[in-house]
Structure formats: structure tokens, C-alpha cells
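1. With the sequence up front, the predicted model follows.
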Amino acid sequence: MLMWLRMAPALHLIFLLIIHRVSAADWGVNYSPTQFCALQNSTMTIRCTFTYPTTGYQVMKAFWNIDQVRYDGDFVDLSHNSEYSQRLQYLGDKQQNCTVRLSHVTKKDEHDYYFRITTNVTKGIWIGIPGVSLDIMCVLCSDLQLESPERVTEGDSVRLTCKSSCKLTDTPTFIWYRNSHTLTNIGDKLNISSVSRREAGHYSCGVQGQTYISPAVYLDVTYAPDTPVISISGSAVIMSGDSVTLICSSDSNPLAEISWYKGETSVGSGRIFNISKISSDDSGEYKCRARNDHGEKYSDPVNLDVQYPPRSISVSISGSAVIMSGDSVTLSCSSDSNPPAEINWFKGNKYLNSERIFSISKISSDDSEDIKCRARNAHGEKYSVAVILNAQCEFMMVQ
């Protein structure tokens, strides 16, 4: 650092003697750093050392000054300034250390700072030129920026970096936030070795002890679909003619494309699959597939069991077309229904039995009354057309 020496005119001869006996290298002030960038309300420490000829010289006063401000021709001691007296702490001595600390710095503190000493030899002023410049420009929120990838895939390694547009002299302690909640991570970099979907969100960074934070950046974590799950709206029992809605749900990012299958046949697409008037033909196993750029998954199948009352009931007769007295005759009752119907046989209005097959071992003229079957389940019942065997043991169907 350069040294300025200011002398009163009457002291010119003394100054020449000093220069003759002492080399310029014997005087010096060293500031570290010379450009200071600090955060508002933070504390800055200017490290400073000085040298002077120890033989014949004694430092009488050591202090700091801003902008070479004078009063009555002399440099002003900054510690006497009411705006600095409570915040300025001289940490040095009168030997070599001239370090100073200034707390709660604000925009008003942007000045050039100089260290000054006076000795017992002359009334000259020794002051370190140039001084230390303090910059408080990086107090603005916009000066903190977060660098982050816009989109990552689950399982990737991710690094987020907090930067200031101004190079801070003292390295601050950076803290991190996700969705406005403080994280435990500290430092200008946030490393996530294997990112998960739970770590997606709005990230921002700030400086510990400060009130402002950087603008938030959204970290978008993409991933393949989870195994889809099908839900069925409506009653637990599906009746023919009902409206049935199937909903396929799968967590994925980006949103998955949904396709529907009945067995192996594609029947639709979209998250919701609706059958407005379901029939027995729609019974079967359904599944959905969720697919995006990262993979695909199929749901477990769900079975649509469409129920309905008995229909298409009929009686068939086994044996010869001509039935003779004494022959054995077997009648079979069939019915389309879901759930399967209970079968009952009647001769006229007389109940016979509850088997699907009704047998007459030796038919006679007594069996000439009409015989019919009834199919019944929880949803209804239906009778077959009556079978009439006449006395000649011929048979006919009547309504």
C-alpha cells in the first residue's frame, strides 16, 4: 500500500531527515481485502496490518477514517461518529494490527475506509491510500439466485446451487427451503444423491441470519406410473341395464395415458370408462394400463358380474318321440340367469321336486296332466311352457 505523508511547512527539514534515515519500505498499511462486499445487517471484519520504524517512533494514535473526511484540517476518527460509535470495534493495537469490525452494515455504510496513525516524532498524518471500499449492493433479494435443473427423473443425482450476483467477501452460511419449510442442509450447494418424487417442490435459498430468500425454483421429479388401481362406482351388485363407471388411478409424472382392456381386447381409453346400459355380454374381466415416457403398468383385473333374473326357460324331453305306457321319461329344465336359478317342478299346481332333471320311471295315463318347471333367483322367477302327456302317452307343448 502507498503511504501519504502530510507535513506542516515548518516541519520540512524534519521530514527530510526522516526520509534520509528511514526507507519507504519501513512504512506501510496492508488491507485484506481492499474491496468488501457484505450483506445488509451482517458484520464485516477488515483485516489490517501496518508497519513503521520502531527505532525512535512511538504510535500515539491509531484509528479509522471514511472518505478522508477532515475536521479543522485533521482526519476524523470514525469512532467519534455517532452513526458508527456503537457499531465500530477496533480489534487492533498500536504495534502492527489494525483490524476493525463493523456490525449491522447498511446501504449508508458504502464508503472508502482508511487506517491512520500518528507518532511522537512529527505532527504528520500517516494514512493508508487507497483504502477499503465497501459495497452493499448484494443486499437485494434479486442478488441471490438458485440454479437447478428444470426436470429430473426419480433416482437421478441432483445438485442445486445458491449464488449471489455479487461476490461476497465473507462466505455466508446458506440455508435451504422447500415449499417454504426450512431444510437441515447448510451450504451454497444442495446435493440429493437419489431424488424421489417426495422431494419435488419449490426450492429457494437464503443466508442464515437474514430475512430475505432467493426466488423459488420448482424441481420437477418425473417417474413411471405406479401399478394402477380400478374402482367401480355404483352398487356392489350390477344388474343388467345399469350404468357402470370404472375409474383407473395411477400416480405418475408426467400424467399417464390410460387404456382399457376386456381380456386381451382394447375397449377404450381415458381415466374413466363408462358402460351406460350394461348387459350380460359385458360381463368379464377388465383391466387398465397406465403408460408414460418412463414406463407402463397394468392394473389387477376386476370382474364385472352382470346379474339378471331367469330368462329363456325351456323343457326338453329325452327318449323316443313316441312314448309308450311304461316307458321311462326324463325332463330337463334349462334357464339363462345370473346368479344361477333354483329349479322347481310342478304337475298342475302340485310341487314335485327341485332338481334340474325330473324323471318318470314308468309313465302311465295318470301322468297325463301338464308338467312345467320354474326357474327362480334373487332377481325374479319365470315358468316354462307346460308339457302335457296324454292318455295315449303322446306328448304336446301348451302355453
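-> Structure received. Numbering: from 1, shown residues only.
2. From here on, just use CA atoms for contacts and neighbour counts.
-> Noted.
3. Outside of the strand ranked longest in the chain itself, list whatever touches it.
-> If each strand of the chain is counted by residues according to DSSP state E, the longest one is strand 306-318. When contacts are defined by CA atoms under 8 Å, 6 or more residues apart in numbering, strand 306-318 is touched by residues 237-240, 278-280, 282-283, 329-339, 341, 372-373, 375-385, 387.
4. before we move on, what about stretch 166-179?
-> Taking CA under 8 Å, 6+ apart as the rule, stretch 166-179 contacts 33, 35-39, 44, 137-138, 143, 162, 182-188, 190, 201-208.
5. Inside strands: which ones of the residues you listed?
-> Among the contacts of stretch 166-179, the residues falling in strands (DSSP E) are 35-37, 44, 162, 182-186, 190, 201-207.
6. In PyMOL, select just the buried ones from these.
-> Here is the PyMOL command that selects only those of the ones in strands among the contacts of stretch 166-179 that count as buried (16 or more other CA atoms under 10 Å):
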select buried, resi 35+36+37+44+162+190+201+202+203+204+205+206+207
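7. wait, what's in contact with residue 269?
-> Counting by CA under 8 Å, 6+ apart, residue 269 touches 257-260.
8. Please pick the buried ones from those.
-> The buried subset of the contacts of residue 269 - by 16+ other CA under 10 Å - is 257-260.
9. this is the comparison structure:
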Amino acid sequence: MIENEYVDLKSDPQYDHRVKYECWSRSCTLTITDVRKSDSGVYRFRFISNHPDGKFTDGPGVTLSVTDDPDLHVKVNSVYGETCNKVIYTDRSICAVKESSVEISCTYNSYYRSITSKYWFRSNSSLQWQSPSRPQDLRTGRVQVHETTKGRSTLRISDVTETDSGQYGFTFRAGGFEWGRSLSGPSLTVTALQVQVNRVMAIDPSSVHVELKCQSSCRPRSSSYVWFQNGRQTESTTLYFTTRINSGDNFSCAFNGHENLRSPLVYAPKAPLLKMSPSGDIVMNSPVTLNCSSDANPAANYTWYRDSHPEFTHEGPQLVFSSIQSSDSGRFYCEAENQLGRRRSEFVSINVEYAPDVPSVSVVSSGEIVEGSSVTLTCSSDANPAANYTWYKEDEQAPKASGQNFTISDVRAEDGGKYSCEAQNSRGRRRSVIHVTVVTGWMKSAAAGSVSVVIVLLVFLVVFLWIRKKRFFQRTPGHVEVRCTKRQLNAGPEYEVPPAAAPRNPAAPQDDLFYASISFSKSQDEALYSNVRAAPLQRRGAEEEEDVEYTMVTAQGLGASSQPRRREAEEDSFALYSTVNKAQRA
């Protein structure tokens, strides 16, 4: 081989940053990373001494063939003869099922010195079963090291978990140097199988099918799948599994040959459980939280509902009232749902307690509250729990009665005054006041006299308005003619005053009398008479009489002749008399 054909790999652009030389004493190692197919070929080691002819190249060299395996890493040891320092791993990439056991093995050799120590380590974690600076014996617990033959070491890890995933390495010390620490060791991936719900197919309301997938981060070599439904192994060995589902069904999968290492079960939600915090009495304006939980895989989604309030919904496992109100009282429940089904919880009742509102007080009586009558006072207030009621009278410390109603059967004048009603429950108390007025005898008489005066005034007003109305027809044919005379004691044969209207004492002086005489034309069928006499002045002594006022209206028909008729024959059957008595003056 020509001298110029030897090229240092570090100076070759094709190997830029991909090669590394490591030499101790008389041993050197070439490491090539990120190998490519173009790296295939024969590699040789050459060294140059300080002697003019001190150049040496080994032969026949090492042949490297690069394949498509992405896990392949190449290490070439160039030494004198056929011996070298070496660490060679059996597997470059290992996939293990969670809770299984895994073995990582290697062969090693020291070129010319005896090995003084050796150990396994994790190159990508601070956790090392054997620290390079402090070797440890790991033949206890989950990690053990075995050497069945000279130059071969096996690391065994039992009951692996996801935290055991990582890259491992082996190194040894011989003489004054360490070998294998810088070499890339095998990687371990621990997979936990999961059943994934791909889709749910409803063929009809009574037939629902589901497609499941056995999910894992890696797959052991030459492994197929095993499916279980309700704990029984099925005939399916594929990655996907399709079956009809019923309420209460559960499913799991495993790798063939690892049937005892199954995935977690998948199933529809179990009956949800409700919890309320706080669990005791609920007081208005306090915080309240409802929690809903259900055993389900895949995890359930939660929806809250309120009984008799179909418009109320809330999403999430919690229903929170930051300041609960009386209007929030009611019964609540939740639904848990995943792709395999749904379940509803039992009801939880919220009863919000609060102090009484201001009481409403009223009086129940058949009329005026007069002496001797009966009266009932009623009190009501919105409260939870229901309020108790106590009645008090002003300026009295002792309660008068208890209960929502307070009845006074035989009312006396001293029963009048202010009464208060107190509504009380375990959350507080409130009061309201009402005034009771008792009507005595003299107050009742005064009220009756006032009513009589009002009636008299009304009667005079009616008569006055009726007379004024008739005056509109005085001077037109067929209308009424009105004549008024003063002190006319006898109105003539046609307008005689009935005996009842005559003065009681003819000898005594009389007040002026005023008569209104009304006559109609011959075409009129009836005549109306109104005789109004003012009450006589008050008399003293034996002749003193009550004031009497009379109003007499007599209606008589007019015949064809203008001759007067006798009272017995002429008097019509229609006569209206109104008599109003005024109260005597003191």
C-alpha cells in the first residue's frame, strides 16, 4: 500500500465529528458514531515512532459492514495480534413488559492485566446500581449480577417498571486504566400495556360494538397479542379486537407468552359516589362543594343535574357554591360517562338554613275592635328551620303568648297598645310591631251621631237637586209649573197636607213653613208634591219636643174635569213620605 493512501480519519471530512480515539498504554480504540453504509470497508491502525523508519501499520485490518439496523453501534479495537481490551453487549435494544424480569448481558476481556473490579451502571441517570467511584454488590433486591462463565456478565432486573427504562453500561478496571465506561451500552424500554377504545359502533339501540387496540410503547420480538373479555381469554391474537359490549363488561390484553402480565382493565363507569363538604348543616352564605367520583377506565367525564330543574347542568367532577343561598336548596345528582357507557349517582339533598326574615304581622277581626269583642293577631316569617313565635306587649318583659296566632277573647280598653311578634330559630331572631286600637262606648255613640248627620245632609241634597232639575220645564207647554208660598197652611183642596204633617201643638207659635207646590198641565197623568217644613225651634219645659223634619211627596192623577175631588176619592195610591229625625241637642 502506498504511503499516501493512509489518511487519518480525523482529517477526513466524511468522518468529521464522528470518530474518537482512545489509547491507554499499548492499547487503542477507534469509535465511529452515526455509522452509514458509506462507512463500510477495511480499517487499519498505524503508529509512528521517533525513529526515521519507525512507522508501522497492522494488517490485514478490520472489515466493517454497515446494515440498515438503526440500533447498531460499531466499535473497532486495533491491537497487536488477536487479543484486546473489549466489552461486547449481546443486545443493543431491549423491550420488556412492565412487572416482568429482564436480563442485560455482555462479554468482556482485558488485554494484558488482571481485572481488579467490574460493575454495571446507568449512563443516563444519576441512579447507578454500582457507582464507578464506589463499586457496590447488588446481589440483593430487584437487581442482581451473575457471571456463569469467565468473561461474561449478566445484569438481571426483576419486576421492572417504567422508571427502569434507560441506557445501561458495563466497565472494568485493570491495572491503572478503566475500560468500557465511554462505550455506548444497550437501552432498556419498559412498556405498560394499555387498551385503547378506538370507536363505538351502534348497529341498533340493542346492539353496540366496540373496537379496541392493545397499546404499548414497544413490542417484544416475535410477540403476538392475547385478548380477555370479563377475565376469559378470547380467540383473537391481533392488535385490534372488535366485540359486542354489554353493561358490566371489561376487557384487557397481553403479549403472547406473557399472559400473566395483562394490561389494566377497561370498563364502563361504576355507580358514582357523591360527597358533600362540609358534611353537616348547610348555612346560607357559606361555601359548599359537591364531589362526584366513579371507578371507570377510560376515565369518566362528569355532568351535574338538579332535580325538578331540567335547565340546570354543570360539567366536571365538582360542583362548587362559593356562597350558597336558600334558592340553591334541592336535590342534586351526577352522571359519569366514558366511551363504554354511563351511570347515574344517587341524589344528595342540600337544605340551606337561614335566620327568620322580618315577620309579617296582621289583625284578624270581624269589624272594629270594641270592648267585649274578640281579636286575633297573626305572625308569619320565612325561616329555615321553621321559626318559633313569641308575643310581647310594650313595656312588659314577660311574654303574652307563644305561637303563630295570639287571640284576645274579651277585649278591654287596657288591651289596646303596641304588640310585638318575635320569630326565632337556631340561626337568629327578628321582631315586628303592630298597634291595636280598642273602641269604647262613647267613641261608638259619637261615631253613630256622625253617621246620622251625614244621612240628613244627603237627603236635603237629593231634594234640592230634584227641585232644581224641574225648574227647567216651568215655562214650556207640557212642563211643570212651580209656585212657592210662605206660611201657607192649607194648599187648597187639591194640595192638602196629610194629617201626619200637621203641627203637634196648634196653639203654640210655629216656625215659618215653606211649601213647594207643583202642578202639571192636563196632559200630565200624575202630580208630584213635596212638602218641606223646617224643624221647630227648641222648646223648654213640658212643651219641649224633638226636632222633626218631614219630607212628603204625594203623587195624584188629574181627571178630565178641573173640579176638586174629595180626599177619599181624589187621593192617589202612590205617596212617598220621608222622615229624618235629628239627634236632640243637649
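-> Sure thing, it's come through. Everything quoted here is computed from the prediction, not taken from an experiment.
10. residue in structure 1 matching residue 361 of structure 2?
-> Aligned by TM-score structural alignment, residue 361 of structure 2 pairs with residue 230 of structure 1.
11. quick one: buried residues of the strand or helix carrying its match?
-> Secondary structure assigned from DSSP states H and E places residue 230 of structure 1 in strand 229-233. By neighbour count on 16+ other CA under 10 Å, the buried set for strand 229-233 of structure 1 is 229-230, 232.
12. next one: stretch 196-209 of structure 2
-> Buried, per 16+ other CA under 10 Å, within stretch 196-209 of structure 2: 196-197, 200, 209.
13. Nearest spatial neighbour of the match of residue 361 of structure 2, chain-adjacent residues omitted?
-> Distance criterion CA to CA, 6 or more residues apart in numbering; nearest residue to residue 230 of structure 1, sequence neighbours excluded, is residue 248 at 4.6 Å.
14. again, but for residue 304 of structure 2
-> residue 334 (4.3 Å).
15. What lines up with that neighbour in structure 1?
-> Residue 334 of structure 2 maps onto residue 205 in structure 1, by TM-score structural alignment.
16. thought its match was touching residue 163?
-> No. Contact status for residue 205 of structure 1 versus residue 163: not in contact, 9.0 Å apart, counting by CA atoms under 8 Å.
17. okay, and the common contacts of these two?
-> Common neighbours of residue 205 of structure 1 and residue 163 (criterion: CA under 8 Å, 6+ apart): 144, 146.
18. rewinding a little: biggest separation within the contacts of residue 269 of structure 1, which pair?
-> Within these, 257 and 260 form the most distant pair, 10.4 Å apart (CA to CA).
19. what's the overlap in contacts for the two?
-> Common neighbours of residue 257 of structure 1 and residue 260, using CA under 8 Å, 6+ apart, are 269-270, 289.
20. that older thread, nearest to residue 90 of structure 1 among the buried residues of strand 229-233 of structure 1?
-> Nearest to residue 90 of structure 1 among those is residue 229, at 70.5 Å by CA to CA.
21. which residues of the stretch 401-550 of structure 2 fall in strands?
-> 401-402, 405-408, 417-425, 428-436, 481-486, 513-519, 526-533, 548-557 (DSSP state E, counting those that start in this stretch).
22. re earlier: for the residue nearest to residue 230 of structure 1, give its distance to residue 236 of structure 1.
-> 17 Å (CA to CA, to the nearest Å).
23. Neighbour count for the two, which is higher?
-> Per other CA atoms under 10 Å, whichever of residue 248 of structure 1 and residue 236 has more neighbours is residue 248, with 21 against 8.
24. What's the match for that one in structure 2?
-> So residue 248 of structure 1 corresponds to residue 379, using TM-score structural alignment.
25. Mind checking what secondary structure that match has?
-> strand (DSSP: H, G, I helix; E, B strand; the rest coil).
26. doesn't residue 363 make contact with it?
-> No. Counting by CA under 8 Å, residue 379 of structure 2 sits too far from residue 363 to count as a contact (9.2 Å).
27. To what extent is residue 583 of structure 2 buried, counted in neighbours?
-> Residue 583 of structure 2 has 12 nearby residues by other CA under 10 Å.
28. thinking it is in contact with residue 449, fair?
-> Yes. Residue 583 of structure 2 lies in contact with residue 449 (CA under 8 Å); the separation is 7.3 Å.
29. hmm, back to that, can you name the residues that contact the match of residue 334 of structure 2?
-> With CA under 8 Å, 6+ apart as the criterion, the residues that contact residue 205 of structure 1 are 144, 146, 162, 174-177, 213-214, 216.
30. cool, and residue 358 of structure 1?
-> 330-332, 345.
31. Mark which of these are part of strands, please.
-> 330-332, 345.
32. related to what we said a few turns ago, I'd like to know which of the contacts of residue 358 of structure 1 are buried.
-> Judged by 16+ other CA under 10 Å, buried ones among the contacts of residue 358 of structure 1: 331-332, 345.
33. mind putting these in a markdown table, distance to residue 6 of structure 1 included?
-> Shown next, in a markdown table, are those (distance: CA to CA, whole Å):
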| residue | distance to residue 6 of structure 1 |
| --- | --- |
| 331 | 135 |
| 332 | 131 |
| 345 | 133 |
